[in-house]
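In: Below: sequence and its predicted model.
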Amino acid sequence: SDRKNWMSCLGPEKLRINQIVWPGTHDSATNKIGIPFVSRPFAQCQSLSIYRQLVTGARVLDIRVQEDRRVCHGILLTYSVDVVIQDLKKFLSETQSEVVILEIRTEFGHDDPPDFDKYLEEQLGEHLIHQDEQVFGKTISELLPKRVICVWKPRKTPQPKPGSLLWSSGYLKDNWIDTDLPSKKFESNMKHLGEQQPVANRKFFYRVENTTTPQADNPVLCVRPVTNRIRPYSRMFISQCFERGLADRLQIFSED
């Protein structure tokens, strides 16, 4: 299958935004975070670049930034968000009908980058889909040539306004719980998904994150061994969505 162009293969003229199940990644821009073999194992959620993630099929990106526009995960830093934008633009230039949800937030404990909304609009303006609830019922073809839904989640500065090029935080929701226990995360994800309305009735994106997080009271603090525990739950979660009658509520499914 053509993962790079899977939306195109499904038919942009008939595929509506609220009919898509979006594969995503968690802490997407951490492939080069920290110092290799020293601090990187404690924060690296992804081993592929943003471009490679998009090429292999991911369509929802989770980017955390600090005040100087560098991507971060907690206190650990990596490259500038410019690298993320460049990778996204490269992917867009090589495809025609692939839509990407780009979530960028100020990381907890950090300040918002100054004038970051203007930066995003300048960098991605020609690709940005305006904040408009009518988008959820539109087909991909109706949105083209715009192909990026950019959700900007600042901590202190004002949220994007309706009609602007950026989307406010309320349009991308989830119910995150901090645990390293796969079964606990699985049941929490299933419970909260069951509380949602069907996708066709929603005017926001809802994300399920099939991830676990290292805990201070557990001797295993590196990311990969902990997240590997929940990987086998992915297919089971999707199959259980059908088994429990929740398939019409599943919209974004993200993983480490």
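Out: Thanks, I have it.
In: only C-alpha atoms for contact and neighbour calcs from this point on.
Out: Will do.
In: quick one: buried residues of stretch 180-193?
Out: 180, 181, 182, 185, 186, 188, 189, 190, 193 (16 or more other C-alpha atoms under 10 Å).
In: hang on, the last one packs against residue 251?
Out: No - between residue 193 and residue 251 there is no contact, the gap being 9.6 Å when judged by C-alpha atoms under 8 Å.
In: shared neighbours of those two, anything?
Out: Jointly contacting residue 193 and residue 251 under the rule C-alpha atoms under 8 Å, 6 or more residues apart in numbering are residue 208.
In: Name the helix or strand for residue 34, please.
Out: Using DSSP states H and E, residue 34 sits in no helix or strand.
In: ok, for it, nearest residue in space, not its chain neighbours?
Out: Leaving aside its sequence neighbours, residue 34 sits nearest to residue 40 (C-alpha to C-alpha, 6 or more residues apart in numbering; 4.7 Å).
In: and the comparison structure, right after this:
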Amino acid sequence: MGGQISKRRSLSAEKKILVDLSQSSGSDYPGSEYHPSDRKNWMGGLDLEKLTIRNIIWPGTHDSATNKIGIPFVTRPFAQCQSLSIYEQLVKGARVLDIRVQEDRRVCHGILKTYSIDVVLNEVKQFLSETQCEIIILEIRTEFGHDDPPEFDKYLTQKLGDYLIHQDDHVFDKTVSELLPKRVICVWKPRKSPAPKKGDPLWSSGYLKDNWIDTDLPSTKFESNLKYLGDQPPVSTRKFFYRVENTVTPQADNPILCVKPVTDRIHGYARLFLKQCFERGIADRMQIFSTDFIDADFVDACVALTHARIEGMV
């Protein structure tokens, strides 16, 4: 009982820290007033001849394919991190997808399964067929505790075919206009199978890095994200993508184990985080920004900073 009281006090204090920081700092940063007119085609609304891969602020989703995971009202609330389908997330503006698979090519989150990876890839291809200039980073990893799907690299290459942007360090310096009509950077992270090599259609795990901080305390996650981001080289010199996740996750020592009410503790502070990147001199490190339950304002916050970069405002 004493542990629960202490945890509630810690949580209350951490919530207050973010509220106070938001009130004292605000959430406006260079270009933050910009809003894309069409989120489905937001890259196409920017100057594609200036828009280099390294300078994009990529809005992403965490545990992207969990909209139908588990049993509704039973196990789903404990594992669902997105309520929208893959296609709907892309239309909303997401451009980085985080997909976990197991040996039978079904998407999973821990021990819970959902639909086949075919559903993900078909919805990605549907979106690509309806747009012309949008580039996607598709991260697919074998979930912890599972084996790699057999010959999965061949399967991904066959399914995505001509859309794939091959693994090449020079891609970071290229503009979207130079890469088109190629549209997908697919990062494949197997547990035991051979990793993709330079020149392959797929990208190896070292090209998408992050520092996962497993906590349900919002200020702890917020400050840890800033610390680890500050440890990274600027995007101008990096040859890998770095992701910051604007999420907190349920913990076993807390009675609230459903994802939505826990992650809501930090969800609304995405713009504050970007503002703090400027305040602390690390805005030039930002690249991939991911969230649970992606919404329009989160996308707009990322697109606004992207627009500011290519227009020389930062």
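Out: Perfect, I can see it now. Keep in mind the model is a prediction, meaning the values are calculated, not measured.
In: how far out from the middle of the chain is the helix or strand containing residue 17 of the second structure?
Out: Element membership for residue 17 of the second structure, per DSSP H and E: helix 2-25. Distance, stretch centre to chain centre, for helix 2-25 of the second structure: 26 Å (C-alpha atoms, centre = their mean, to the nearest Å).
In: Also stretch 93-110 of the second structure?
Out: Computed by C-alpha atoms, centre = their mean, the chain-centroid distance of stretch 93-110 of the second structure equals 12 Å.
In: With stretch 75-89 of the second structure instead?
Out: Relative to its parent chain, stretch 75-89 of the second structure has a centroid offset of 14 Å by C-alpha atoms, centre = their mean.
In: Which residue range of the first structure does that stretch align onto?
Out: Matched against the first structure by TM-score structural alignment, stretch 75-89 of the second structure falls on residues 39-53.
In: what kind of secondary structure is the residue of the first structure positioned farthest from its centre in?
Out: Here the first structure reaches farthest from its C-alpha mean at residue 219, the gap being 28.7 Å by C-alpha atoms, centre = their mean. With DSSP: H, G, I helix; E, B strand; the rest coil as the basis, residue 219 of the first structure sits in coil.
In: Quick one: map it onto the second structure.
Out: Aligned counterpart of residue 219 of the first structure in the second structure: residue 255 (TM-score structural alignment).
In: for residue 69 of the first structure, same thing?
Out: Aligning on TM-score structural alignment places residue 69 of the first structure opposite residue 105 in the second structure.
In: can you tell me which residues contact that match?
Out: By C-alpha under 8 Å, 6+ apart, the residues touching residue 105 of the second structure are 116, 117, 149.
In: The second one maps to what in the first structure?
Out: So that's residue 117 of the second structure. Using TM-score structural alignment, residue 117 of the second structure sits opposite residue 81 in the first structure.
In: Contacts only, for that match.
Out: Neighbouring residues of residue 81 of the first structure by C-alpha under 8 Å, 6+ apart: 65, 69, 70, 71.
In: Mapping onto the second structure, list which of those remain contacts.
Out: Mapped onto the second structure and checked by both residues aligned by TM-score structural alignment, their matches' C-alpha atoms under 8 Å, the contacts of residue 81 of the first structure keep the contacts 65, 69, 70, 71.
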